[in-house]
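[1] Whatever this is, show me its structure:
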Amino acid sequence: MSQQQRQEIIDLMRGAPSSDDRTPAGQRASFDSQFKDYPLGDDVTVRPTTLGGVDAVDITVEGADGQGVILYLHGGGYVVGSANTGSQLATALARRAGTPAVALDYRLAPEDPFPAPVDDAYAAYRALLDSGRPASDIVLAADSAGAGLALAVMLSARRDSLPQPAGAVLFSPWADLSLTGESMDARQALDPIFDREQIQWYADQYLAGQDPLDELVSPVFADLTGLPPLLIQVGSYEVLLDDSIRLAARAAASEVDVSLEVVAGLPHVFQYLAGQVDEADEALDRAGRFLVDRLDARSYEAARQAS
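    The predicted model follows:
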């Protein structure tokens, strides 16, 4: 897609009406409306379920019946979003990876601030392990705040000496709730979705006065040693760009295999533009291949060690 075409889409996003209701309920209604009628495909079955006592939806794409599973954690600043809003990207990855997915409806702030969402996501991961599924069959995928949550799950698993998932795909991770990345201000004129004030509002709802430097809140400051391979994708037109750049550097310094993809001229969680922007479809293709590679590699290693 040409730079002009991408810019036209950015301009449309920048000019889109936003909700004047700054309450959590108002923001949730506005966010949910964007996904209300999104078609997942006639070959997709979505079924309500629970995982570790947390509401979720099972997502099955016809023919995508590999033995692995994708645990998807939606974005929304820990205040908005749901398993339903996360189903679009969860389905896209399930289709490409050839394996089922489950999207989690973790609790949201301000009703349930930190650590409630972490507790829910970690309970879901533990439930997958407790079901007898080996960690080598589990991959995490997430966007924005959900990506920060995925990192918190992996850090919690390391703390409790539980096995790590085979890998994780992180779309535009929000990994620093202290908002210290230079891009928070330097990219504000480019970002068609967020500015510092909006991001701060979400952080305040989630933190409820707690420490933004806690590693389960802001994993960009954590020692990431022992985490599985990570794929990070981010758009260059994001105030959160530096969260991804610093997270990748932190992972590399912690001897974690990490791949960082910065796609020029695109906004926060640009993968939602699949079908409209070629680069979004291509990014999802690469993410799907990463998940396939990780599931195959860990399954091979697990079988080798068992023999």
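
[2] drop to CA atoms for contacts and neighbour counts, all remaining ones
    Noted.

[3] quick one, helices of the stretch 51-200 of the chain?
    83-97, 116-130, 145-159, 183-186, 196-207 (DSSP state H, counting those that start in this stretch).

[4] If you count contacts, what does the second one end up packed against?
    Counting by 3 or more C-alpha pairs under 8 Å, 6 or more residues apart in numbering; DSSP states H and E, the packing neighbours recorded for helix 116-130 are strand 44-51, strand 54-61, helix 145-159.

[5] quick one on the thing from earlier: Throw the helices of the stretch 51-200 of the chain into CSV and include mean neighbour count and distance to residue 239, thanks.
    Formatted as CSV, these follow (neighbours: other C-alpha atoms under 10 Å; distance: least, C-alpha to C-alpha, whole Å):
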stretch, mean neighbour count, distance to residue 239
helix 83-97, 23, 21
helix 116-130, 20, 23
helix 145-159, 24, 14
helix 183-186, 18, 4
helix 196-207, 17, 8
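
[6] Second input sequence below; structure requested for side-by-side comparison:
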Amino acid sequence: MTAREQGIGRRQFITRSAGAMAAGVVAAGAVAHSGLASALSVAPSAPLADPLLAVAPQLREGARTVITMGRAMSPLTMPKLAPMRETANKMAAPLLPDVPVAERRIPVSATISDVTVYVINAKSGGAPRPAILHTHGGGMVMGSARAERRYLQEFARDLDCVIVSVEYTLAPEARYTSSVAENYAALRWLHRSAADLGVDPRRLAVMGESAGGGHAALLAIRARDGGEVPLVAQILVYPMLDDRTGSTRLPPAPIGTLGWDAQANRFGWQALLGAEPGSRSVPIAGVPARVPSVAGLPPAFIGVGSIDLFVQEDIAYARRLTEAGIATELLVVPGAYHAFDRVVPEAELSRMFAGAMRAALRRAFTA
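    Predicted structure coming up:
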């Protein structure tokens, strides 16, 4: 299946994930113990003469385009945000006619305006089905739930589930406190509205890609702390979990040399947190990797490419979860860069990755 058939054009998705996120949407745990912390706190090695050498052969065609787009748009800066957002929003793929999509407005709080959500594949009648609360990617500063509707239609149809995707407020227009509140309000609404949506409230999961993976991880933490909404899984797809990556922790090449890079990561975290990434002023509650305890979180699937900027922090977060007794599946794809599965969806590695993600959800929904 081509990228366009999956509901997102190749250029659109690449710009969500490449270097300075050229025109779009999709752009990371704490290092639990001092040994690994030291290993991650090293200066980057010299760039590779040919960055494609570290890329799996079947992913190189997409990587060439990622490189071109990244060079054109890097570095990521405030003046670039508006045109990049506008371009991405214009490139949303047509919706499927046979998978219903409804737009709703959900109250958040007395100080935060109602948030838009898209309810995908809800159907009346029949046995209650599982549901996913989805948060889109975009480096915290770009992306939209609206642009992801077609992709999520196919995902919901494959799993025979309902998906609610949140149009949370982007940074820097809003800090993490607002987006976390919006996402949690949507999750509570999904849980309370389960009967109306044909959803089984005992089979709810959170899922997100890149920055959306970071938001999903924060949402799982918020749900644990709130004790209101039980979750059966957190599906974290190359999640953006740690503000220290690219600031006080610079991975060696070839990690982070294709797609979302260290400069873009600093920009995204600064915008979300309102504090210098990697500094002591960073609010712990806004960074999944900095949360003191991961005990009591739902089972996790974490998938990431071996040369993705987020690979080290994702491995570290998976280790924290495992050491806390949380059932955790970690999938590291050799030679894969950030968002490779959406850049080259027809590649064997991409199909394997997508299949593993769906399999994790199926297991969670039938446990």
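
[7] that older thread, as JSON lines, the helices of the stretch 51-200 of the first structure with distance to residue 267 of the first structure would be great.
    As requested, the helices of the stretch 51-200 of the first structure are exported to JSON lines (distance: least, C-alpha to C-alpha, whole Å):
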{"stretch": "helix 83-97", "distance to residue 267 of the first structure": "16"}
{"stretch": "helix 116-130", "distance to residue 267 of the first structure": "25"}
{"stretch": "helix 145-159", "distance to residue 267 of the first structure": "15"}
{"stretch": "helix 183-186", "distance to residue 267 of the first structure": "13"}
{"stretch": "helix 196-207", "distance to residue 267 of the first structure": "15"}
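
[8] Tell me which of the ones you listed lies nearest to residue 61 of the first structure.
    helix 83-97 (6.1 Å; C-alpha to C-alpha).

[9] Next, the mean deviation of the closest one compared to the second structure.
    Taken over the aligned residues, the distance from helix 83-97 of the first structure to the second structure averages 2.7 Å (mean C-alpha distance after the TM-score superposition for the first structure).

[10] Go ahead and name everything in contact with that helix.
    Applying C-alpha atoms under 8 Å, 6 or more residues apart in numbering, the external contacts of helix 83-97 of the first structure come out as 32, 35, 38, 40, 44, 56-57, 59-61, 64, 70, 72-75, 100-105, 141, 271-272, 284-285, 287-289, 291-292.

[11] how does it look with 7 Å?
    When contacts are defined by C-alpha atoms under 7 Å, 6 or more residues apart in numbering, helix 83-97 of the first structure is touched by residues 32, 35, 40, 56-57, 59, 61, 64, 72-74, 100-101, 103-105, 284-285, 288-289, 291-292.

[12] Among the residues you listed, which lie within strands?
    Using DSSP state E, 56, 57, 59, 61, 72, 73, 101, 103, 104 are the members of the contacts of helix 83-97 of the first structure that sit in strands.

[13] mind listing what the fourth one touches?
    When contacts are counted by C-alpha under 7 Å, 6+ apart, residue 61 of the first structure is found next to 43, 44, 45, 94, 95, 100.

[14] separation between it and residue 100 of the first structure?
    Residue 61 of the first structure sits 7 Å away from residue 100 of the first structure, going by C-alpha to C-alpha, to the nearest Å.

[15] same deal with the second one?
    In this view, residue 57 of the first structure and residue 100 of the first structure are 11 Å apart by C-alpha to C-alpha.

[16] Could you do the fifth one as well?
    Between residue 72 of the first structure and residue 100 of the first structure the distance is 11 Å, computed by C-alpha to C-alpha.

[17] More neighbours: those two, which one.
    residue 72 (32 against 24; other C-alpha atoms under 10 Å).

[18] Looking at the second structure, name the residue matched to the more buried one.
    With TM-score structural alignment as the criterion, the equivalent of residue 72 of the first structure in the second structure is residue 134.

[19] Kindly report the same for residue 277 of the first structure.
    Aligned partner of residue 277 of the first structure by TM-score structural alignment: residue 347.

[20] Provide the secondary structure category for the residue lying closest to its match once chain neighbours are set aside.
    Nearest residue to residue 347 of the second structure, sequence neighbours excluded (C-alpha to C-alpha, 6 or more residues apart in numbering): residue 58, at 6.1 Å. Applying DSSP: H, G, I helix; E, B strand; the rest coil to residue 58 of the second structure yields a three-state assignment of helix.

[21] swap in the one 4 residues further on?
    Classification of residue 62 of the second structure by three-state DSSP places it in helix.

[22] Trace the strand or helix carrying residue 317 of the second structure over to the first structure and give me the residue numbers.
    Element membership of residue 317 of the second structure [criterion: DSSP states H and E] is helix 311-323. Under TM-score structural alignment, helix 311-323 of the second structure corresponds to residues 241-253 of the first structure.

[23] what's the mean deviation for that stretch versus the second structure?
    Superposed on the second structure, stretch 241-253 of the first structure shows a mean distance of 0.8 Å to its aligned residues (mean C-alpha distance after the TM-score superposition for the first structure).
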